[in-house]
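[1] Model the following, please.
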Amino acid sequence: MIYTYNKEAVGDVLMVTVANAAGNKVEADRKENIARIYVTESNETVGWNFFNASEVLTNLTGNGQVFPTDSEKEQLDQAITKAGFNETIADDRRPKIVSGLVKECVPHPDSDHLSVTQTEVDNGEVLQIVCGAANVREGLNVVVAKPGAMMPDGMIIWPGALRGVESLGMLCSARELAVPNAPEAKGILELPTDYPVGEAFDAANYKL
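    Below is the predicted model:
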């Protein structure tokens, strides 16, 4: 679940991305100041637009991705219901850019430069992630962008496949995370070996 707000560039509109609609025809159903974005064929909700959003969330500010509190999320749901929709925002509140541990790393069966990892992200949850970094290896502490994460450059991470192998996230470099003074050299960020697994990663305050 990704919330974005940029009043200067877009206007007073809070955009909520629920799912990846790439490759599908989408339509919008607008009621009052709220529009539900859905896939035409399946009727799956993939997003919400809140017009005049500051009337719903009076303290709304930001210039990109924003993170509503639980109380603000409830206000958005109430606005959706009041407008006449029969569903609310199904929101996973867990952080999407977290520290992880590469539990297994094997060569990709159809590539000479990709690796297939099994990476733990929290409380035993393991994601299969395909990675092209030369320094990826078993036992490495890393930063993982889970499905639904928005990177600093605006790219959204969705489940996908690389050369036929499922990949459920991305192992990140310092540059991709916008870590201050990130090196130009390629490769994923290597965290200290005692870095706790599953913590939200604070790139702005991370010291290389």
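[2] Going by C-alpha atoms from here, please, whenever you check contacts or count neighbours.
    Noted.
[3] in this protein, which strand has the most residues?
    Longest strand in the chain, counting residues (DSSP state E): strand 97-107.
[4] Please identify the next secondary structure element, helix or strand, after it.
    Once the chain leaves strand 97-107, the next helix or strand it forms, by DSSP states H and E, is strand 115-122.
[5] list the helices and strands the helix or strand just after that next one packs on?
    For strand 115-122, the succeeding helix or strand toward the C-terminus, using DSSP H and E, is strand 125-131. When contacts are defined as 3 or more Cα pairs under 8 Å, 6 or more residues apart in numbering; DSSP states H and E, strand 125-131 sits against strand 115-122, strand 165-167, strand 170-171.
[6] angle of strand 125-131 against strand 97-107?
    60 degrees (axes from the mean of the first three to the mean of the last three Cα atoms, to 10 degrees).
[7] which other residues reach whatever helix or strand comes next after strand 125-131?
    Sequence order places strand 141-145 as the next helix or strand after strand 125-131, per DSSP H and E. With Cα atoms under 8 Å, 6 or more residues apart in numbering as the contact definition, strand 141-145 has outside contacts at 96-102, 121, 151, 157, 169-173, 188-193, 195, 197, 201.
[8] Would you mind listing the residues in contact with the residue lying closest to residue 166 once chain neighbours are set aside?
    Computed as Cα to Cα, 6 or more residues apart in numbering, the closest residue to residue 166 that is not its neighbour in sequence is residue 160, at 5.9 Å. Residue 160 sits next to 166-168 when contact means Cα under 8 Å, 6+ apart.
[9] one more, for comparison:
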Amino acid sequence: MNIFYNQNGVGDVLLVQLTTERPENREIESNKDITLIIDEATKKIVAFNVFNASTYVKVEADGQVETTEEIVGQLQEALKSNGIELELDVDLTPKFVVGHVITKEKHPNADKLSVCTVDVGNETLQIVCGAPNVDAGQKVVVAKVGAVMPSGMVIRDAELRGIASSGMICSAKELGIPNAPVEKGIMVLSEDATPGEPFTM
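    Presented below is the predicted three-dimensional model:
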């Protein structure tokens, strides 16, 4: 789940994305203060908007809103009070974590890409990476599927030149870290960093 709020730009509206998938065709259903966005093909609710949001949810952020148990509970009540039967099943695990690059192989279809397996604590991800300095053995920052980058880009499962990729190994610039190096390349963490631990910017 990704939540956005920009009172100056959009008004008192909370934008809630339930999936990183982008449906080709969407249906819109409204009931009181809730508007549902539905994938026309699957009939699944992929997002919803909460109008008059400040009457339902305590939000101080301007932009992306941190998804917490409290916020999810308030959203669940907002749906219920507007007659919407939708159970929110939300993954509250961190989306920016320390990763350990276990293997790095040359991409079979692209000279400048590498295929990496990365331990992120509770699972191992296959991530296609274009950084020239990525290598096996490094501790790195991984943006998992569902993460929202400082640029606003949402990380999705992807396929790069025919190879599946789940997540992104990040550079300091991509993470919005002040005084990030100009040179292309991922940010390498100290060796004592623990895979799976949250990375905070």
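[10] tm score of chain vs chain?
    Aligned and superposed, the two chains score 0.96 in TM-score terms (TM-score structural alignment, normalised by the length of the second structure); 201 aligned residues with a Cα RMSD of 1.2 Å.
[11] sorry, back to before: report the separation between the residue nearest to residue 166 of the first structure and residue 8 of the first structure.
    Separation of residue 160 of the first structure from residue 8 of the first structure (Cα to Cα, to the nearest Å): 33 Å.
[12] any chance you could map the helices in the second structure?
    For the second structure, the helices defined by DSSP state H occupy 69-81.
[13] mind listing what the residue most central in space within the second structure touches?
    Nearest to the mean C-alpha position of the second structure, by Cα atoms, centre = their mean, lies residue 147 at 1.8 Å. Residues in contact with residue 147 of the second structure (Cα under 8 Å, 6+ apart) are 95-96, 154-155.
[14] Residue 56 of the first structure too?
    Per Cα under 8 Å, 6+ apart, neighbours of residue 56 of the first structure: 75-76, 79.
[15] Now with 6 Å, please.
    With contact set as Cα atoms under 6 Å, 6 or more residues apart in numbering, residue 56 of the first structure has no partners.
[16] Same question for the one 4 residues further on.
    Residues touching residue 60 of the first structure, when contacts are defined by Cα under 6 Å, 6+ apart, comprise residue 54.
[17] Kindly report the same for residue 111 of the second structure.
    Contacts of residue 111 of the second structure (Cα under 6 Å, 6+ apart): none.
[18] how deep is the nearest residue to residue 111 of the first structure once chain neighbours are set aside tucked in, by neighbour count?
    Of all residues beyond its chain neighbours, the one nearest residue 111 of the first structure is residue 163 (7.7 Å), with distances taken as Cα to Cα, 6+ apart. A count of nearby residues for residue 163 of the first structure, using other Cα atoms under 10 Å, gives 13.
[19] Need the counterpart of residue 163 of the first structure in the second structure.
    Matched to the second structure by TM-score structural alignment, residue 163 of the first structure sits across from residue 161.
[20] same question, residue 132 of the first structure
    Match for residue 132 of the first structure (TM-score structural alignment): residue 130.
[21] residue contacts, the closest residue to its match other than its chain neighbours?
    Once flanking residues are discounted, residue 130 of the second structure sits nearest to residue 113: 4.5 Å by Cα to Cα, 6+ apart. Residue 113 of the second structure makes contact with 107, 129-130, according to Cα under 6 Å, 6+ apart.
[22] again, 10 Å this time
    105-107, 128-132, 134, 160-161 (Cα atoms under 10 Å, 6 or more residues apart in numbering).
[23] now do residue 96 of the second structure
    By Cα under 10 Å, 6+ apart, the neighbours of residue 96 of the second structure are 120, 141-149, 167-170, 175, 196-201.
[24] what number of residues lie near the nearest residue in space to it that is not next to it in sequence?
    Leaving aside its sequence neighbours, residue 96 of the second structure sits nearest to residue 143 (Cα to Cα, 6+ apart; 4.7 Å). Neighbour count for residue 143 of the second structure, taken as other Cα under 10 Å: 25.
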